[in-house]
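In: Sequence first, predicted coordinates after that:
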Amino acid sequence: MRFPTVFIDGDQGTTGLQIHDRLRGRTDLRLVTLPPDERKDAARRAQAINECDVAILCLPDAAAREAVGFIRNSDVRVIDASSAHRTQPGWVYGLPELAEGQARDIARARRVTNPGCYPTGAIALLRPLVEARLLPRDYPVTIHAISGYSGGGRSAIDEFESNEAAVAAPFKVYGLALEHKHTPEIQLHAGLAHRPFFVPAYGAYRQGIVLTVPIELRLLAPGVDGERLHACLAAHYAGARYVEVMPLADARAMAHLDPQALNGTNDLRLSVFANAERGQVLLSAVFDNLGKGASGAAVQNLDLMLAH
């Protein structure tokens, strides 16, 4: 029996290592990696890509585009974990829970672009509400998110884990030029008419994300409140294996959100916190930036593609 071959191009980066760990020991596929002296050899990489069934690209954007350009074998399927193709036509967005039929589209696709970590939480919260017309497409969306420092890749990990001054800083807001590369991805796949205001940050812990979106009920249609927003999310994700919408009663009992609560999993937990008296709602997403936000999502997409 022939097992499908999976080649990870860039398996020494943060995401690549995590994917490798998740696939190691699988008996339903053959995992292909290159020895250290061949990892930067363009000809050897091109050969490996064209000889595999599925190539998973864990590379900087330019290198990911280069890798796609290597492909001559039309049977090769690709999962790109970089941000190079997330807003490009011809690529299927790799968030299976995005909409009805999305998992089917991923399963059939030749080219899948893995979502970014922050966009996974933001889009999961916003897209169902926009599609249900509970949140206007032109709503002035603001997103605040805190990630573990591993979200910055190897350079951020080295900085936080080897630099005493960096570790001493418990919280770093970045993206102050308001040009974060995830913003167009969020706008497109959430269905927003305008660019959202996105404020990312790193905390002095390794992995895990808390992402929040504040909603002013006075800007929504009459009768739209926290309960209706919650009901929409709960209905959209009913039966989703990896997405949980926390019951409103449980959310009311919460005093804080822990970004590390789902570390090591591919789970995504969505919550709605409502204050009817003040006319305000806070949407939140908690997940592992290395799980559902990266390697876990890639493996989920791979499993869909291999099953087709």
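Out: In hand now; what should we look at?
In: CA atoms for contacts and neighbours, from now on please.
Out: Fine.
In: top helix in the chain by residue count?
Out: Ranked by residue count, the top helix of the chain under DSSP state H comes out as helix 117-131.
In: and that helix, what other elements does it pack with?
Out: helix 182-190, strand 209-216, helix 226-236, strand 280-287 (3 or more CA pairs under 8 Å, 6 or more residues apart in numbering; DSSP states H and E).
In: if we go to 10 Å?
Out: Using 3 or more CA pairs under 10 Å, 6 or more residues apart in numbering; DSSP states H and E, the elements in contact with helix 117-131 are strand 142-148, helix 182-190, strand 197-203, strand 209-216, helix 226-236, strand 268-275, strand 280-287.
In: Could you list the residues in contact with the second one?
Out: The list of residues contacting helix 182-190 from outside it, by CA atoms under 10 Å, 6 or more residues apart in numbering, reads 83, 85-88, 93, 95, 98, 115-131, 137, 141, 143, 191-199.
In: where exactly do the helices run in this structure?
Out: So, for the chain - with DSSP H - the helices run 14-23, 42-51, 61-70, 102-108, 117-131, 153-162, 164-168, 182-190, 226-236, 248-252, 296-307.
In: got the ones you listed as TSV, with distance to T212 and mean neighbour count columns?
Out: Below are the helices of the chain laid out as TSV (distance: least, CA to CA, whole Å; neighbours: other CA atoms under 10 Å):
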stretch	distance to T212	mean neighbour count
helix 14-23	24	19
helix 42-51	38	18
helix 61-70	27	16
helix 102-108	24	19
helix 117-131	8	24
helix 153-162	22	15
helix 164-168	24	12
helix 182-190	14	21
helix 226-236	14	18
helix 248-252	14	13
helix 296-307	20	20
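In: Just put the ones you listed in CSV and tack on distance to R30.
Out: Below are the helices of the chain laid out as CSV (distance: least, CA to CA, whole Å):
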stretch, distance to R30
helix 14-23, 9
helix 42-51, 12
helix 61-70, 20
helix 102-108, 19
helix 117-131, 27
helix 153-162, 26
helix 164-168, 39
helix 182-190, 32
helix 226-236, 35
helix 248-252, 43
helix 296-307, 12
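In: right, and these - which one's nearest P4?
Out: Nearest to P4 among these is helix 296-307; the distance by CA to CA comes to 7.7 Å.
In: circling back to that earlier point, of all the helices and strands packed on helix 117-131, which one comes closest to V243?
Out: Among the helices and strands packed on helix 117-131, the nearest to V243 by CA to CA is strand 268-275 (4.8 Å).
In: Can you point out the buried residues in the closest one?
Out: For strand 268-275, the neighbour count (16 or more other CA atoms under 10 Å) marks 268-274 as buried.
In: And the helices and strands packed on helix 117-131: which comes nearest D53?
Out: Across the helices and strands packed on helix 117-131, D53 has its closest neighbour in helix 182-190 (27.3 Å, CA to CA).
In: and here's the other structure:
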Amino acid sequence: MTAPKRIFIDGEAGTTGLQIRERLDGRADVALVSISADDRKNPAAKAGIFENVDLVVLCLPDDAAKESVALADTLGDKAPKILDASTAHRVAPGWTYGFPELCAGQADAIKAASRVGNPGCYATGAIAMLRPLVDAGLVAVDATCAIHAVSGYSGGGKAMIAAYEAGQAAPFELYALGLEHKHIPEIMAYGRLAARPLFVPSVGNFRQGMLVSLPLALESLPGKPTAADLEAALQSHYAGAKYVRVMAPEPGGKLEPQALNNTNDLEIRVYANEAHRQAVVVAKLDNLGKGASGAAVQNLELMLGL
């Protein structure tokens, strides 16, 4: 019997770390290694663990993630593979982007990588829509896209979760209106956008679930495509994908964000009014699933050959 792969979650007490642990709990092909609370910030203790595991998942703030990577760099051949769930290395040189469905060969690149950046939740939805359309020539690389999104409050960190669960937060709010959201660099890099998108995120009074929408004026797109052309390009890109599906639009012109909670699934729909030559492409996912811990488990399975 093959020995289980040893995994250390650096930052296992946070939301993403806890969710990854829950998804891996009970599996015979992995062994989860922990560190004592007293040693979480002890570099020597962490180095000792790093040397004796196959993979480290970083569920840390960006600066702390960079410190852990620097620590791993000192270990030479004894360094483990690293999957970083922070923003710190998603567009960094030498790191592989952890969206296996991004393009042909991306899953194989993740399998071969020793350093993988787990995608951001909003970025996952945005890139899932944009990349196939840009690759198909239906959205121009230099287009200025508007992207709107709403997430459950669980993606906002401990303070936001506490405020919502105490009934002290607004029922709905826009945020990051300084237009500097941390997911924009990866949306541009992996959505193949040369122009900075207008990204407007929001949070609602529900724990988890996410909708990311991309409104498009069809007459302004290259070749003036129909909604059927958009859907065909998306279907072609994701043919055979396990976790990403292109679905028919739901009747009634409504879409709720929570149906995929506790899965690693992502669904894309194209809503359109051909008379007005307008369309909205919408990605639905669990911000804690395909947007965080589900994607992390998918990536570590690829990295470890599980």
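Out: That came through, no problem. Because the structure is predicted, anything quoted here is derived from the model rather than measured.
In: returning to what we had before: would you convert the buried residues of strand 268-275 of the first structure into a markdown table that also reports distance to P4 of the first structure?
Out: Shown next, in a markdown table, are the buried residues of strand 268-275 of the first structure (distance: CA to CA, whole Å):
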| residue | distance to P4 of the first structure |
| --- | --- |
| L268 | 29 |
| R269 | 32 |
| L270 | 34 |
| S271 | 38 |
| V272 | 41 |
| F273 | 45 |
| A274 | 48 |
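In: mind listing what the residue nearest to F198 of the first structure when sequence neighbours are not counted touches?
Out: Nearest residue to F198 of the first structure, sequence neighbours excluded (CA to CA, 6 or more residues apart in numbering): I143, at 4.8 Å. By CA under 10 Å, 6+ apart, the contact list for I143 of the first structure reads 118-119, 121-122, 183, 196-200, 211-214, 283-284.
In: ok, so of those, who is nearest H230 of the first structure?
Out: Nearest to H230 of the first structure out of the contacts of I143 of the first structure is L283 (CA to CA; 9.0 Å).
In: With the flanking residues excluded, which residue is spatially nearest to the aligned partner of the closest one in the second structure?
Out: Under the alignment defined by TM-score structural alignment, L283 of the first structure is paired with V281 of the second structure. Distances taken as CA to CA, 6+ apart place V270 nearest to V281 of the second structure, at 4.5 Å, with adjacent residues excluded.
In: Quickly note the distance from that neighbour to L234 of the second structure.
Out: Noted for V270 of the second structure: a distance of 9 Å to L234 of the second structure, by CA to CA, to the nearest Å.
In: So for the two, which residues contact both of them?
Out: Common contact partners of V270 of the second structure and L234 (CA under 10 Å, 6+ apart): 129, 228, 246-247.
In: Make a markdown table from these and add distance to I35 of the second structure to it.
Out: Formatted as a markdown table, these follow (distance: CA to CA, whole Å):
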| residue | distance to I35 of the second structure |
| --- | --- |
| M129 | 39 |
| A228 | 52 |
| V246 | 41 |
| M247 | 43 |
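In: quick one: which of those is nearest to G291 of the second structure?
Out: Each of these was scored against G291 of the second structure by CA to CA, and M129 proved nearest at 14.1 Å.
In: hmm, back to that, between all of the shared contacts of V270 and L234 of the second structure, which two are separated the most?
Out: Counting by CA to CA, the most remote pair of the shared contacts of V270 and L234 of the second structure is M129 and A228, 14.4 Å apart.
In: what sits against G90 of the first structure?
Out: For G90 of the first structure, the contacting residues are 109-113, by CA under 10 Å, 6+ apart.
In: one step back: if we only consider the shared contacts of V270 and L234 of the second structure, which is nearest to C59 of the second structure?
Out: Looking across the shared contacts of V270 and L234 of the second structure and measuring by CA to CA, the closest to C59 of the second structure is M129, at 26.1 Å.
In: In this structure that closest one contacts L216, no?
Out: No: taking CA atoms under 10 Å as the definition, M129 of the second structure is not a contact partner of L216, at 11.6 Å.
In: Identify the contacts common to the two.
Out: Common contact partners of M129 of the second structure and L216 (CA under 10 Å, 6+ apart): V281.
In: Map the residue nearest to F198 of the first structure onto the second structure.
Out: So I143 of the first structure corresponds to I147, using TM-score structural alignment.
In: what's the distance between its match and L221 of the second structure?
Out: 16 Å.
In: With L75 of the second structure instead?
Out: Taking CA to CA, one finds L75 of the second structure at 50 Å from L221 of the second structure.
In: got it, and A88 of the second structure?
Out: 33 Å.
In: show me what contacts the closest residue to A241 of the second structure other than its chain neighbours?
Out: Once flanking residues are discounted, A241 of the second structure sits nearest to E101: 7.1 Å by CA to CA, 6+ apart. For E101 of the second structure, the contact set (CA under 10 Å, 6+ apart) comprises 107, 127-128, 131, 237-238, 241-244.
In: What residue in the first structure is paired with E101 of the second structure?
Out: Match for E101 of the second structure (TM-score structural alignment): E97.
In: Within its local environment, how many residues does the match of L283 of the first structure see?
Out: 22 (other CA atoms under 10 Å).
In: these two touch, right, it and P132?
Out: No: look at V281 of the second structure against P132 with CA under 10 Å: they stay out of range, at 11.9 Å.
In: Mutual contacts of the two, please.
Out: If you check V281 of the second structure and P132 against CA under 10 Å, 6+ apart, the residues they both contact are 230-231.
In: re the thing from before, next, format the helices and strands packed on helix 117-131 of the first structure as CSV and append distance to L304 of the first structure.
Out: CSV is the format used below for these (distance: least, CA to CA, whole Å):
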stretch, distance to L304 of the first structure
strand 142-148, 27
helix 182-190, 20
strand 197-203, 31
strand 209-216, 25
helix 226-236, 20
strand 268-275, 18
strand 280-287, 21
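In: So for Q47 of the first structure, which of those sits nearest?
Out: helix 182-190 (31.1 Å).
In: Mind reading off the mean deviation between that closest one and the second structure?
Out: Taking mean CA distance after the TM-score superposition for the first structure, the mean distance separating helix 182-190 of the first structure from the aligned residues in the second structure is 0.7 Å.
In: now the angle from that helix to helix 117-131?
Out: In terms of direction (axes from the mean of the first three to the mean of the last three CA atoms, to 10 degrees), helix 182-190 of the first structure departs from helix 117-131 by 30 degrees.
In: any idea how far helix 182-190 of the first structure is from the chain center?
Out: Averaging C-alpha positions (CA atoms, centre = their mean, to the nearest Å) puts helix 182-190 of the first structure 12 Å from its chain's average.
In: mind listing what the most far-flung residue of the second structure relative to its centre touches?
Out: For the second structure, the largest distance from the centre (CA atoms, centre = their mean) belongs to A275, which lies 34.5 Å off. Applying CA under 10 Å, 6+ apart, we find A275 of the second structure in contact with no residue.
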